[in-house]
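# what follows is a predicted structure for the sequence shown.
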Amino acid sequence: MSLTGTPFLVTAACLLVVAFVLPLALWSRLRGPALVRGGTRVLMLLFAQITAITVVFVAVNNANGLYDTWDDLLGTGDHSGAAADLGPDGTGGQKLSEQPKQPARFTPVTDARMGEGVRVTQLRGRISGVEGEVYVWLPPQYDDPAYRDKKFPVVELLPGYPGSAKAWFGALEVNKQLKPLMEQGKVKPFILVSPRTNLLGDQTDSGCANTPGKVNAETWLSVDVRRMVSDTFRASDRAADWAVGGYSAGAHCAARLAVAHPDRYRAGVSLSGFNDPNGEPAALTAATPELRRANNPYLLLKKATDAGKPPRTALFVSGAAGDGYESGTALKSVAKEPTTVRVVKLTGPHGTSVWKQQVPEVFRWLSEQVGT
């Protein structure tokens, strides 16, 4: 039974009702020695507590898109592949542009919470070796005959950790919110792409980085997924037509990828993120001071700026005080043209309810930055 499916939630709710009724019906009717009666009553109470906790967990998990599968929850799944050392640029010397196209096969999703039009494929990265699902939503203009010769801009969307690739379409309802805005011409017709980021089977966050021998997450996101999308759909492969966005740990990843790879992304969106990987203690990139420095978007941007090579990238950073705002002001303090940083101060909790409200503003901003 699926962890995120309605059947599991209904089953858990039914068991909770049973757990509530059992003590009322049987408490005074139990027979036998006092020890047996006492033990049975304790078991009934434990059953009630466990089912109550389960219902709350399932409801919270479904609302926030934390764990997609039982393997993710239990730490028994591994999507990393062999994780060869791919060098500084993450390509291992391979040039995808010289390889034949390999369009992926997509099927419609069956999860009604994700709305209409979302499709999914299982992708094995040709360079990263990572294998996982990738969700795609096409804008309403995609099948319009007037756009048959157009290549569309793309936004790659990353969840937090733990987090499901479904969350942007489920909890944040990005496609439901953007469809009318795209139809009205208030937002550009972006292709939306959400790949799996929970890649390791030991409950460790990859930090969206390449770690030889562990996982090549950066290559998976910024090379393999990009190439698959441009091979399969009428999607532009120009850096000027691509953006990457995320929330929480995914926000950190988005900012770092945008700063480190202006040759792949024109813009990055960070919602309640952090610069220092130590903000996510479970991340591989937080293991040593060297890794923390190498994967800190603030330090990456400062280094490039100090060297007289500020990247041509635009960053949108939002967060509350102590929850992403300071990360944005730090990035802005070292940014020089052509780098631009927009910082938005928020109030509210660190949660999907806040990030969901930002979707229209974020995509209006992206419409000004990407595809121009």
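Perfect, I can see it now. Just so we're clear, the structure is a prediction, and the values are computed from it rather than from any experiment.

# make it CA atoms for all contacts and neighbour counts henceforth
Fine.

# now stretch 287-306, how far from the chain's geometric center?
A distance of 22 Å separates the centroid of the chain from that of stretch 287-306, by CA atoms, centre = their mean, to the nearest Å.

# please apply the same query to stretch 42-62.
The chain centre lies 27 Å from the centre of stretch 42-62; the measure is CA atoms, centre = their mean.

# so which bits of that stretch are buried?
Of the residues in stretch 42-62, 44, 47-48, 51-52, 54-55, 58, 61-62 count as buried by neighbour count, 16 or more other CA atoms under 10 Å.

# cool, and stretch 255-266?
Within stretch 255-266, the residues that count as buried by 16+ other CA under 10 Å are 255-262, 264-266.

# which ones among those are found in helices?
Within these, residues falling in helices by DSSP state H are 255-260.

# sort out for me which of the buried residues of stretch 42-62 are in helices.
Per DSSP H, the buried residues of stretch 42-62 map to helices at 44, 47-48, 51-52, 54-55, 58, 61-62.

# show me where the stretch 251-372 of the chain has helices.
With DSSP state H, counting those that start in this stretch as the criterion, the stretch 251-372 of the chain has helices at 289-294, 297-306, 325-334, 352-369.

# second structure for comparison follows:
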Amino acid sequence: MAPDSLALQLLTVAAAVVALVALALAWERGSGWRRVALRAGSASLCVATTLAAALLWVNRQVEIYTSWSDLTGAPPAAAALSDPPPVGGGSGGRLVNLIVPGKASGLSLPMMAYLPAAYDARPTARFPVIEALHGYPASPTAWIKALHAPEYLDREIAAGRMAPTVVLFPYTTPDRLLDTECTNLSHGPQAETYLTVDVPAAVKSQLRVRTDRAGWGLIGYSAGGFCAANLALRHPTGYAAAASLSGYASPGITVGDGSEHTLNNDTWRLLHLPPPAVALYLGCARADRAALRDTTALARLARAPMSVTTAYVNGGGHNIGTWLALEPPAFDWLSSWLARPLAAG
């Protein structure tokens, strides 16, 4: 059983119930120090099993650890050895595994990619690309298992609301417990270089995709939402548009060079630097106060040639329910800003 499996979740819940019953039965048993020891042991077991059930529930929601090798510290590259999970009913797109050699960043990591059905049906066409960035703590698998991105993409493309598009699911950090916010940490991983240089270079060499900025976009949720907007603002020659779902205006970490207050702070950038010619989709729940504050601030600061579209979910919060509601229109919006598949010749 994998650490994100429903079977393991149910097993830990059952263990927590059994531990609670055992605590109740053992409470008045024995006497003296034996009673104290029995109570302490039963209570500790009850707390441990309840905590395990809670942690596994959280892991299932955000997909931090999808295998035991992840949990024991094996590098993400190990995930590339397994087949990607199946997509939908098999009549739409498909997932493939790639390896991104980190020639510029020094990070060589696996990456899943969604190929639309048209990728095989039109063997000479080149397709637009969206990089989908996960939150923290989480992994790219959250896009597949929790946010059902392949199924949504199949549906939106089949309905004509979205052009056939290649969607990438890269890691934003080589260490599940290290939050990079997709920046180049002064004394750590060069995540920004990996995502904006190494990933595009690897995909352009391994897949049939458009190579111009008009064919490239970004999307992300939570920390990945900050990543998407920030990378688009910092690299307008590489991306035409970005969608941020419950993202923020600043990274919330120490980058190491002070740029979390300046060049890696989107509010500061829009206040002090000329706006780039990119389009942003900023969506969040109205009950998510921090994301709502930053979304409205960035929308207010935006000016030509930059374009901003906002979307709000009534109520909601900073959670998967909000991202599931925002995800399909965000993909549709991105597709409307990106260039269409390019026919051969």
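Structure received. A quick note: this is a predicted structure, and the numbers were derived from the prediction, not measured.

# can you calculate the TM-score here?
Once superposed, chain against chain, the TM-score is 0.85 (TM-score structural alignment, normalised by the length of structure 2); 332 aligned residues with a CA RMSD of 2.9 Å.

# and which of the ones in helices among the buried residues of stretch 42-62 of structure 1 is nearest residue 107 of structure 1?
For these, the residue nearest residue 107 of structure 1 by CA to CA is residue 62; the value is 21.8 Å.

# what distance do you get for the residue most central in space within structure 2 to residue 224 of structure 2?
With distances taken as CA atoms, centre = their mean, structure 2 has residue 134 as the residue nearest its mean C-alpha position (1.1 Å). Distance, residue 134 of structure 2 to residue 224 of structure 2, using CA to CA, to the nearest Å: 5 Å.

# could you do residue 175 of structure 2 as well?
15 Å.

# mind checking which of the two has more residues around it?
Shown here are residue 175 of structure 2 and residue 224; by other CA atoms under 10 Å, residue 224 has more neighbours (28 against 15).

# doesn't the more buried one belong to a strand?
No. The assignment for residue 224 of structure 2, made by DSSP: H, G, I helix; E, B strand; the rest coil, is helix rather than a strand.

# isn't it up against residue 135?
Yes. Residue 224 of structure 2 is in contact with residue 135 according to CA atoms under 8 Å; the separation is 4.7 Å.

# residue ranges for the helices of the stretch 51-200 of structure 2, please.
68-71, 117-121, 141-145, 149-158, 191-193, 199-206.

# roughly how far apart are the aligned partner of residue 43 of structure 1 in structure 2 and residue 267 of structure 2?
Aligning on TM-score structural alignment places residue 43 of structure 1 opposite residue 41 in structure 2. In this view, residue 41 of structure 2 and residue 267 of structure 2 are 52 Å apart by CA to CA.

# likewise residue 58 of structure 2?
As judged by CA to CA, residue 58 of structure 2 and residue 267 of structure 2 stand 31 Å apart.

# cool, and residue 88 of structure 2?
In terms of CA to CA, residue 88 of structure 2 sits 39 Å off from residue 267 of structure 2.

# those two - which one has more neighbours?
The residue with more neighbours, out of residue 88 of structure 2 and residue 267, is residue 267; 20 against 16, by other CA under 10 Å.

# any idea what that one aligns with in structure 1?
Under the alignment (TM-score structural alignment), residue 267 of structure 2 maps onto residue 298.

# isn't residue 256 of structure 1 up against residue 294?
No. The pair residue 256 of structure 1 and residue 294 does not pass the contact test of CA under 8 Å, sitting 10.0 Å apart.

# name the residues contacting each of the two.
Common neighbours of residue 256 of structure 1 and residue 294, using CA atoms under 8 Å, 6 or more residues apart in numbering, are residue 300.

# between the ones in helices among the buried residues of stretch 255-266 of structure 1, which is closest to residue 349 of structure 1?
Taking CA to CA as the measure, residue 255 is the one of those closest to residue 349 of structure 1, at 20.7 Å.

# who are the contact partners of that closest one?
Taking CA under 8 Å, 6+ apart as the test, what residue 255 of structure 1 contacts is 244-245, 268-270, 297, 315.

# dump the residues you listed to TSV, plus distance to residue 149 of structure 1 and neighbour count.
Compiled in TSV, the contacts of residue 255 of structure 1 are given as follows (distance: CA to CA, whole Å; neighbours: other CA atoms under 10 Å):
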residue	distance to residue 149 of structure 1	neighbour count
244	24	31
245	27	28
268	27	31
269	29	33
270	32	31
297	37	27
315	30	29
